[in-house]
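Colleague: sequence-free structure coming up:
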């Protein structure tokens, strides 16, 4: 049985999520955003971005024209000038047509840029996650790891990063241009405000500008003060949602085992507990959002009437016309909306910051896994033997697992590893296969010798049976006649006519069939070094012996290092490596050591 299984990432939440929710620095944010814009895609990306900005500037220009049109229309209505009214309607139709065309292509180009950025980022993160076996190492349950649910971070958080970043940046640019375009209009049409106070006469030029700045500053400060906790709550909500989804996937993947154990009640308890996390955090978000909406809606609604209240005295005194009053109201609304960018974008900012924090943690963990000190060196050499020098294994927390091992496995030799469950047998061949990083020592593998590892539970990709049989080689790498021959050898002839059938084969085949299918892969891919980690434990004894006997016949000179508990398999091996408890004098918790015993033929 495979020892020391790695815990699922989602099962252990990150420590102190409140702290992690605020950890991304400006430098980390820049490291996440910058690479795409200086990559091989930069020319297309910048061309799209500048085109979108140009279209947004065009929309602002049309809004400025509509502001003047708005003034003229109300003046025409006030004077009942019908010919001028018809002319203004034609003018509006032209502006509206151009505005609609610009709006359509602005969204279209933004979506094109978004998918380019997301695709580039996703492929880059997939490369980093899969390189140096980082996907395996960050699953080892190290203390302080951040990357719960890496699937969500690659799929959803990268999507949020690209879409929200573009929305926020383009929104900020549009608001800035709108502000500078309308603030001079508001300054010129609002005129001065004169009043007396403290025995002095005061004149405030462009007084509406100062009113709108003060109004937006107070509103933005209030929204920030109320909404600060939303970043942490959004961070936790994403984590809880991913944990719940992961639990559902686990039930689906292990449906047969759950059904046989009658474990529905326990699964429901665990899933409900994760759903309760979602509900509690969502209620916190709801309560905070309610307070935020009170502030935002009062702020937005009062902004509609505020400019008219302030301008009304000048209008009723006859200082300005109805058209100018409406122009002031529209210009005030445009400036107020531009200054309220922070308020309008606050929810998006909170979600964006939560995604940034999660990606920053994931990026740091991937880099840490890739840069992890390789204290167990697995290196190629010019010889034909597998060599082990001073190899010691430990648990991730540093506790000793296996004492120092020195060994040599000659080409074509078959080694049987045996010992009690949990002693470190599987970990030993993981280390020799260069996937276990905890411990130190050297392992030498023959240069250019293909290596293959068969775990107890075989991995079967979803797709055609031909693809599952060929894995890790690409589908179509082997002729059907060869596949059919080895299916017969591994007693799977009943699958020969299903090579093009696509299915979830890990659910469609029994454990014994899955292990026999893995042996078909061995014969097709023809490794020179083969690690078997109880790879036949689910087979009947007769089939198991047939396949072990076929290995040297079908793969002449293959080196086999296998773990098995059935003593009947010993006759297919030359040497036994037996795990025994370390001597008492080697210290408390000294783990196990390996005894080497020849197997009589």
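Modeller: The structure has been received and is ready for your questions. Since we're looking at a predicted model, the values are computed, not measured.
Colleague: Please count neighbours and contacts with C-alpha atoms only from this point.
Modeller: Will do.
Colleague: For my notes, confirm residue 478 occurs in a helix.
Modeller: No - assignment of residue 478 by DSSP: H, G, I helix; E, B strand; the rest coil gives coil, placing it outside any helix.
Colleague: And the strands in the stretch 101-250 of the chain?
Modeller: 193-197, 200-204 (DSSP state E, counting those that start in this stretch).
Colleague: Determine the angle, from 0 to 180 degrees, between the first one and strand 200-204.
Modeller: If you take axes from the mean of the first three to the mean of the last three Cα atoms, to 10 degrees, strand 193-197 sits at 150 degrees to strand 200-204.
Colleague: put this beside the first:
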């Protein structure tokens, strides 16, 4: 999508770059000036924008016309002073000239005002449109997986306004200066065709040279924008991670990182200064030569009395305005390099936002059904890029009011399952049944602390909820944050909460939101990892008292006391669902087995194993067996057993006995036929 043009590029690349640039401009400007999609801008707003644009064009035409008229008034004034020496005519012409200059002054101010008003209105609309795309369909989250889009926050905050202001500035200046050059070239032609022809061809040659300078400046401007964004982000990064840096005493390393990025920024700025110096020298010299043309050519004619002084003055006046118009046009073309850079980066952002929210073709996704319970039906979950399977053929149903604890090795996808519930990840197959997300409250390991008051922190995400200070104080008491009010000036005080609250306090504040919201379903991703066991126990007991259905991710054994079921994820994408008691028994058996192996290995092992098989056989009749226990009776791997369970297939063990998997949500065990 590059719009830079370098000197040695072939013409086809230059044409392609310009075409792409123009397509980007149309994509940004089109919906504002020519809305075609239903639900776009209101018709009255479009008419108002076009009305202001027409008013701007008319004011520019009027400005150029009055300026041209003033050149003739100036010519007559000079003739009256030098040749006629008529005082009454002098007063009359001076009065007309003064009115003309006043009109020019008013028209300049009015046209700039209208131009800035249009730019402001366009900026407001464009910012809201792109911000809506950014916040819709969780694009702000998904775009983080697009590694080629750097610093989207800076593009939103700092690079939208220059697009509209530069576009209006360039368009208005281009129209005004082209009209001025045309009008004053005609005036010069009426006085001296020779000067007019020289000015015309001189302008063409000068603009070719100006294009060369501007092409390189466009490239430098693009690099400067990127380096500014990187430098700004490095400073923001230090602020966001100030405590960690302080603990590590990493100031020197951070200074080196910031220094490298600042050095890159300086190099780009130095290159830009060097090229702008050359362009400025060329621009000033270019104007100076134009200004001297009329004197060099018409001066001898005046000295030979072949033209009058007024004509000489008007030719000099017209050439001066022509030169000024050319110079300002060249300058505007130079600054248009910034405009093209902003357009490119903004277009990249809007394209990326559209891409991340667009459903990929030829891929499978997990089907989501909204009902008043939570269940996985043969769900195979993959990473968003479809490169890794997280869990395979997962089937379970979380009963209302119960708690499910998800355990497993780090990196095995425990949090990924929560992302699937939230709809953040949907790559894979199967069906996910869940309640509407408005009825679910998510508590991550690092709580989200908003920019707002203490009242808004507690009420988030429904900050419009009405609760009295007494009720909020009671909630703080329940989560052991009763002393928090003594550190701030009440519930309506806004302070940097992430700086004054520890992680443990932030986790308790997040739990307070749960007690305020009373959600039907709660998802906790190690939401008590920074708390001591006493605080953790108190919070989970209150969670149970709310009768909410909750799913937790965690490693602490203390969490078993507050859940009824355990979902264990394994390294090979397999899983098992057991009761907390069965899981604890498995852990005990595994630990005892490991300990016995360390002590001795003797012949009694076979007898114990045989006894265990007999116990499992009897258990299959009375209680049923888990997937793990079935592996003890068969030659199948646990992955195969789970697959047969999901397909409803029976299994014959080593002794020829047949088992089937009971999918009843209250059983979920292998039973003997």
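Modeller: In hand now; what should we look at? Predicted model only: the values in this text are computed from it and were never measured.
Colleague: Superposed, what's their TM-score?
Modeller: Once superposed, chain against chain, the TM-score is 0.87 (TM-score structural alignment, normalised by the length of structure 1); 558 aligned residues with a Cα RMSD of 2.5 Å.
Colleague: circling back to that earlier point, out of the strands of the stretch 101-250 of structure 1, which is closest to residue 311 of structure 1?
Modeller: Nearest of the strands of the stretch 101-250 of structure 1 to residue 311 of structure 1, taken as Cα to Cα: strand 193-197 at 9.9 Å.
Colleague: Output the residue interval of structure 2 matched by the closest one.
Modeller: Strand 193-197 of structure 1 lines up with nothing in structure 2 when matched by TM-score structural alignment.
Colleague: Could you dump the strands of the stretch 101-250 of structure 1 into CSV with mean neighbour count and distance to residue 493 of structure 1 added?
Modeller: Formatted as CSV, the strands of the stretch 101-250 of structure 1 follow (neighbours: other Cα atoms under 10 Å; distance: least, Cα to Cα, whole Å):
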stretch, mean neighbour count, distance to residue 493 of structure 1
strand 193-197, 10, 94
strand 200-204, 11, 93
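Colleague: quick one, which of those strands is nearest to residue 128 of structure 1?
Modeller: Residue 128 of structure 1 lies closest to strand 200-204 among these, at 59.5 Å (Cα to Cα).
Colleague: who touches the closest one?
Modeller: Applying Cα atoms under 8 Å, 6 or more residues apart in numbering, the external contacts of strand 200-204 of structure 1 come out as 192-196.
Colleague: quick one: it to chain centroid distance?
Modeller: 59 Å (Cα atoms, centre = their mean, to the nearest Å).
Colleague: For the most centrally placed residue in structure 2, give me its contacts.
Modeller: Centroid-nearest residue in structure 2: residue 152, 4.0 Å away (criterion: Cα atoms, centre = their mean). Counting by Cα under 8 Å, 6+ apart, residue 152 of structure 2 makes contact with residue 349.
Colleague: corresponding residue for it in structure 1?
Modeller: So, by TM-score structural alignment, residue 152 of structure 2 is matched to residue 150.
Colleague: Quick one: the strands in the stretch 501-601 of structure 1, in order.
Modeller: Using DSSP E, counting those that start in this stretch, strands in the stretch 501-601 of structure 1 cover 502-503, 529-533, 559-563, 575-581, 592-598.
Colleague: The third one vs strand 529-533, what angle?
Modeller: Orientation of strand 559-563 of structure 1 against strand 529-533 (the same axes, to 10 degrees) gives an angle of 10 degrees.
Colleague: how much does strand 559-563 of structure 1 stray from structure 2?
Modeller: Taken over the aligned residues, the distance from strand 559-563 of structure 1 to structure 2 averages 1.1 Å (mean Cα distance after the TM-score superposition for structure 1).
Colleague: what's near enough to touch residue 329 of structure 1?
Modeller: 304, 307-308.
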